[in-house]
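1. Can you look at this prediction? I've put the sequence above it.
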Amino acid sequence: MSDKDIKKEQENEELQENTANTEENGQDQDQEVASEEGAALAELAEMKDKYIRLMAEFENFRRRTAKERIELSKTATQDLMSELLPVLDDMERARKSMEETKDVDAMLQGLELVFHKLKHVTQQKGLKIIEIHQGDEFNSDLHEAITQIPAPSDDLKGKIIDVIEKGYTLNDKVIRFAKVIIGA
């Protein structure tokens, strides 16, 4: 054999070795890709499971809090009504005594006592009257202007002239705006 033939044969052998190595590397890479895909699919399945469990837990939480909110509103009303029952009893007794008694001063004193009792119960529950005086600045957060009339003096323009209906707050939240007349 000549040197040329030997070189060609060596090149063919090297080419075959390189091809075999490349095929083995390709198979190794395919196995790595397959194992990475399997790991990714397993992680995806785990994440889906966590997501489904979290959504179910949130839905249960939402239902539970809605139920608790309904129960709370029922019991809050029950507490207030139980506090008002003695006042209602006193009003019934006052009505009966009005039918039987002709003494106006005694009736007024009895009604005054019942009124103070009612006022005390409402104040304990957080109800407060919005204090307003003639000449106070109009505040749309606390007052509702019913009408405007010509101001008796220039210093009352844009200010409260008269209070038609008292306003109330419950735990510092306005539950009824004071109805007022404003000077124009």
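-> Great, that's in hand.
2. Please count neighbours and contacts with C-alpha atoms only from this point.
-> OK.
3. neighbouring contacts of stretch 160-175?
-> By CA atoms under 8 Å, 6 or more residues apart in numbering, the list of residues contacting stretch 160-175 from outside reads 125-130, 132-138, 142-143, 151, 176-183.
4. put this beside the first:
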Amino acid sequence: MLEQDSYSKGDMNKEKLAAEEQVEAQNQEVKNEEGAANNEEKTTEQATEEEPAEELSVEEQLKAESQELKEKYLRLYSEFENYRRRTSKERLELIKTASEDVLKDLIPVVDDFERAIKAEEKDAGGDQTLEGSLLIYNKLLKVLEAKGLTAMEDLIGKPFDADNQEAITQIPAPSEDMKGKVIDVVEKGYKLGDKVVRFAKVVIGS
């Protein structure tokens, strides 16, 4: 009877230990699962916390916007300066072109004056008329020169210049040193500043 009771108590202790071990193992498994879940949650939180670090701070954003606005201002200022220079140049060219047309129209009047003066010089009794014509002629030349219109003078004996002169014919040169040079001027040439407004019509030696 005692042996049977002793055996029953031993079995009960073993079963109790086994049950406790099983409970402890289950508790450890739960703890492991909770630890894994916590680690995953922490990793997610760290990733979430690290993301804002990649974004620009407010100060950096303001600096970037300020730099962008500055570049836009410089581009607009440069474009405006180019526009202002271009319009100023166009305005000056327009004024110059308008005066050029008027001055070119006056050149034939100067030619007529010169022909009239030559005719009056041949008339022995026209000294007073010649004096009046020369006075008006010289006054007209001064006005034209003040506007920038100048005649090409002293061309005879100089080498032919295709940039300023137009050869209407060639004749045998009176001497070797006159070959390729201006022998006679049929019609005067005129310049407005540095621009040729009428080419001189010349005869050159060959």
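-> Sure, I can see it. Since the structure is predicted, the reported quantities are computational estimates derived from the model, not experimental observations.
5. quick revisit: pull out the buried residues from the contacts of stretch 160-175 of structure 1.
-> 127-128, 130, 132, 135, 137-138, 142-143, 151, 176-183 (16 or more other CA atoms under 10 Å).
6. Quick check, central residue of structure 2?
-> Computing the C-alpha centroid of structure 2 and ranking residues by CA atoms, centre = their mean puts residue 82 first, at 6.7 Å.
7. would that residue count as being in a strand?
-> No. Under DSSP: H, G, I helix; E, B strand; the rest coil, residue 82 of structure 2 sits outside any strand and is assigned helix.
8. hang on, the earlier thing: could you list which of the contacts of stretch 160-175 of structure 1 belong to strands?
-> Of those, the ones assigned to strands by DSSP state E are 127, 128, 129, 143, 176, 178, 179, 180, 181, 182, 183.
9. And the second one, what's its match in structure 2?
-> Per TM-score structural alignment, the equivalent position to residue 128 of structure 1 in structure 2 is residue 150.
10. my guess is that match contacts residue 144, does it?
-> Yes. Contact status for residue 150 of structure 2 versus residue 144: in contact at 7.4 Å, counting by CA atoms under 8 Å.
11. Alignment lookup: residue 22 of structure 1 to structure 2.
-> Alignment of residue 22 of structure 1 against structure 2 is given by TM-score structural alignment, with residue 47 as its counterpart.
12. Just give me the neighbour total for that match.
-> Residue 47 of structure 2 is surrounded by 11 other residues when neighbours are defined as other CA atoms under 10 Å.
13. Not counting its neighbours along the chain, what's nearest residue 140 of structure 2?
-> If you skip the residues right next to it in sequence, residue 140 of structure 2 has residue 110 as its closest partner in space, 8.0 Å away by CA to CA, 6 or more residues apart in numbering.
14. So the one you found sits against residue 137, correct?
-> Yes. Contact criterion CA under 8 Å: residue 110 of structure 2 and residue 137 qualify, at 7.4 Å.
15. Having no further points to raise, I will conclude here.
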